[in-house]
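[1] Following is a predicted model, sequence given first.
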Amino acid sequence: MSGFASWIGGALGWTLGGPIGAAIGFAIGAAVDKATSKGLLLEPPKRGSQQRRKRVDPVYEKRRRRKTVREKQAQTKSGDFEVSLLVLSAIVMKVDGEVSESEKDFVRNYFTKMYGKQRANHAFKLFNGLLKKEDISTRQICQQIQMYMDHSSRLQLLHYLFGVTKADGHVDESEVDLIEKIAGYLYINDRDFQSIKAMFYNPVDSAYKILEIDKSATNNEIKKAYRKMAKKFHPDKLEHLGEEHMKGANEKFQKVQKAYEQLQKERGF
């Protein structure tokens, strides 16, 4: 169990405390006591403290907070992304009232490919605990992620969640609706949401949706859209998460390329 606690402590990063910390604390049970005693899980300071605060200029304070958020977003690490994946996956998989073995296998295999068998086994213990927890607040979890995770990493989270819903070959509408709600909480706009969704559900106009354009777009507008999307979904955007996450980033990038090549072929340019 000590190995499990050490792994959790090393993976948490900015997820210490807050709604994510609370969900994880419940899920890992006895391991939390040991982790807490070592200072791994910390409670955020409570509001209404009796400590006297200095008066500060509100404009300065607003700028300082924005700077702090940007710095924390830039420091998003693989462990932060990993824990966020587990929590959001558990939320999405439970929404239709039934968690299939194929969905569980998808999570286990995904983590095994990224982190290796030993670390994946530890992650899956936490994941099973999260599946049993009933009162995880989707909105609060997403607000914490949005505040401290960069936009490219949040897009990758969304891409992964669609993979989870497709894992059992049956997509429940409630799962897609929840992912759309999660996207909103993560400050991912509708065009980005529809783009990633089209990578998995292949509607008739999927190539246009992936490139975030309409069918009426000119050839020059298609070329411009491709350059924009290739930049947005380029694997280098996730380099800070480590090599283990580059495969998923490449999958998104390749789908953008295929969408562009499809339109080139259809239009003959």
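    Yes, it's here.
[2] From now on I want contacts and neighbour counts done on CA atoms only, so please keep to that.
    OK.
[3] ok, now which ones touch the residue most central in space within the chain?
    Geometric centre of the chain, nearest residue: Leu157, 2.6 Å, by C-alpha atoms, centre = their mean. Going by C-alpha atoms under 8 Å, 6 or more residues apart in numbering, Leu157 touches Phe81, Leu85.
[4] can you rerun that using 7 Å?
    Leu85 (C-alpha atoms under 7 Å, 6 or more residues apart in numbering).
[5] Could you check how far the helix or strand it falls within is from the centre of its chain?
    Assigned by DSSP states H and E, Leu157 falls within helix 151-166. Offset of helix 151-166 from its chain centre (C-alpha atoms, centre = their mean, to the nearest Å): 6 Å.
[6] Next secondary structure after that helix?
    According to DSSP H and E, the helix or strand after helix 151-166 is helix 173-185.
[7] now what about that next one, what contacts it?
    Val92, Val95, Asp96, Arg139, Cys142, Gln143, Thr165, Phe193.
[8] So which bits of the helix or strand just after that helix are buried?
    Sequence-wise, the next helix or strand downstream of helix 173-185 (DSSP H and E) is helix 190-201. Neighbour-count burial for helix 190-201, with 16 or more other C-alpha atoms under 10 Å as criterion, is recorded at Asp192, Phe193, Gln194, Ser195, Ile196, Lys197, Ala198, Met199.
[9] how about the helices of the stretch 1-150 of the chain, start to end?
    2-12, 18-27, 30-37, 58-74, 78-94, 101-115, 117-132, 138-148 (DSSP state H, counting those that start in this stretch).
[10] Second structure follows, compare the two:
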Amino acid sequence: MIKWAGAFVGFFIRGFAGAIIGFFVGSVLDSFGGSGSRRGGSVFSDFTRPSVSPADFELNLLSLCSIVIKADGQVSQRELDYVRQYFLSTYGKEKANAIFRTFNDVIKKREVSAQHICSYLVQRTRYEVRLQLLHFLFGIAQADGQVSKAEVDKLRELAGYLRVGRYDFESIMAMFIRSADNAYKILEIEKTVTDDEVKKAYRKMAKKYHPDKVVMENEAIKRGAEEKFKEVQKAYETIQKERGMS
């Protein structure tokens, strides 16, 4: 624990008095970060980040959903239904209705700072979680049948704030906006690569997007991990068939 490490370092610097000071400082740090894993918040964090509570995560998720829904200047009922169905399947009717009332308030009345929200999440969630969060937001944008240019631009902006890399963004986008070389985009490779490079890229992406990488309680993020992993497998199978790979 941090408090004992602090005491150890303090002892060598200032002797017994330093050990007491180090123990005290370490105890304070433990109370804010180290013990968070025992209070249930660490499902959204790794050992180097402060924890975020499920309630805080949900509130920030609501805000990001509202940003995506309003990205093209209109509030689509199908996109609202997509979010509502997520809440219903995740929390049940009673809690979902309460959450959705808050969501309606965010949609209709509040202006939220995308940069502020994403900065908060960057500090408190692992990169794998942010990838699946972006996947979920793309799902909202596609709920009305298509992802508009305004929505793509907004999602690209959010990805930047979430510090999601360009290739990862293009890979996720390819799962929702189809094109001739989608399978290659999903695996983050060019069509000119060798078969061995295709296999290497598949192994890398399968490892990156394996659901076990996302250790958290939020069902939307869990489902996003599973869906994304399936898309990676499908992309590899498509390329295998196209090239006649064994």
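    Ah, there it is. Everything numeric here is computed off the predicted structure, so don't read it as measured data.
[11] Including distance to Glu261 of structure 1 and mean neighbour count, could the helices of the stretch 1-150 of structure 1 go into TSV?
    Below are the helices of the stretch 1-150 of structure 1 laid out as TSV (distance: least, C-alpha to C-alpha, whole Å; neighbours: other C-alpha atoms under 10 Å):
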stretch	distance to Glu261 of structure 1	mean neighbour count
helix 2-12	39	17
helix 18-27	41	20
helix 30-37	50	16
helix 58-74	33	12
helix 78-94	31	21
helix 101-115	28	17
helix 117-132	36	18
helix 138-148	33	19
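[12] Roughly how far does Phe16 of structure 2 sit from Gly10 of structure 2?
    Distance, Phe16 of structure 2 to Gly10 of structure 2, using C-alpha to C-alpha, to the nearest Å: 8 Å.
[13] Of the helices of the stretch 1-150 of structure 1, give the one that comes closest to Asn250 of structure 1.
    Closest to Asn250 of structure 1 of the helices of the stretch 1-150 of structure 1 is helix 101-115 (C-alpha to C-alpha; 13.6 Å).
[14] mean offset of that closest one relative to structure 2 (after superposition)
    Comparison of helix 101-115 of structure 1 with structure 2 after fitting gives an average deviation of 1.1 Å (mean C-alpha distance after the TM-score superposition for structure 1).
[15] Which strands and helices lie in contact with that helix?
    Under the contact criterion of 3 or more C-alpha pairs under 7 Å, 6 or more residues apart in numbering; DSSP states H and E, helix 101-115 of structure 1 touches helix 117-132.
[16] Check which helices and strands the helix it packs on is in contact with.
    helix 18-27, helix 78-94, helix 101-115.
[17] I'd like those helices written out as TSV, with distance to Asn250 of structure 1 added.
    Shown next, in TSV, are those (distance: least, C-alpha to C-alpha, whole Å):
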stretch	distance to Asn250 of structure 1
helix 18-27	28
helix 78-94	16
helix 101-115	14
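[18] Just tell me which of these ends up closest to Thr218 of structure 1.
    Of all these, helix 78-94 comes closest under C-alpha to C-alpha, at 37.7 Å.
[19] Would you mind pulling the contact partners of the closest one?
    Here helix 78-94 of structure 1 has contacts from 11-15, 99, 127, 130-131, 157, 161, 175, 178, 241-242, using C-alpha under 7 Å, 6+ apart.
[20] now with 6 Å?
    Ala11, Leu12, Gly13, Val99, Phe127, Leu131, Leu241 (C-alpha atoms under 6 Å, 6 or more residues apart in numbering).
[21] one step back: looking at the helices and strands packed on helix 117-132 of structure 1, which is nearest to Asp150 of structure 1?
    It's helix 78-94; of those, that one is closest to Asp150 of structure 1 (C-alpha to C-alpha) at 10.3 Å.
[22] Just give me the mean distance for that closest one relative to structure 2.
    Helix 78-94 of structure 1 sits 2.0 Å off on average (mean C-alpha distance after the TM-score superposition for structure 1).
[23] just to revisit the earlier point, which position in structure 2 pairs with the residue nearest to the centre of structure 1?
    Mapped onto structure 2 by TM-score structural alignment, Leu157 of structure 1 lines up with Leu133.
[24] And Asp72 of structure 2, how far from Asn218 of structure 2?
    Asp72 of structure 2 is 27 Å from Asn218 of structure 2, by C-alpha to C-alpha.
[25] Wait, Lys77 of structure 1 touches Glu239, no?
    No: applying C-alpha atoms under 6 Å as the test, Lys77 of structure 1 and Glu239 come out as separate, 10.0 Å apart.
[26] residue in structure 1 matching Gly92 of structure 2?
    With TM-score structural alignment as the criterion, Gly92 of structure 2 matches Gly116.
[27] For its match, grab the count of nearby residues.
    13 (other C-alpha atoms under 10 Å).
[28] Next, work out how far apart it and Gly9 of structure 1 are.
    From Gly116 of structure 1 to Gly9 of structure 1 the distance is 18 Å (C-alpha to C-alpha).
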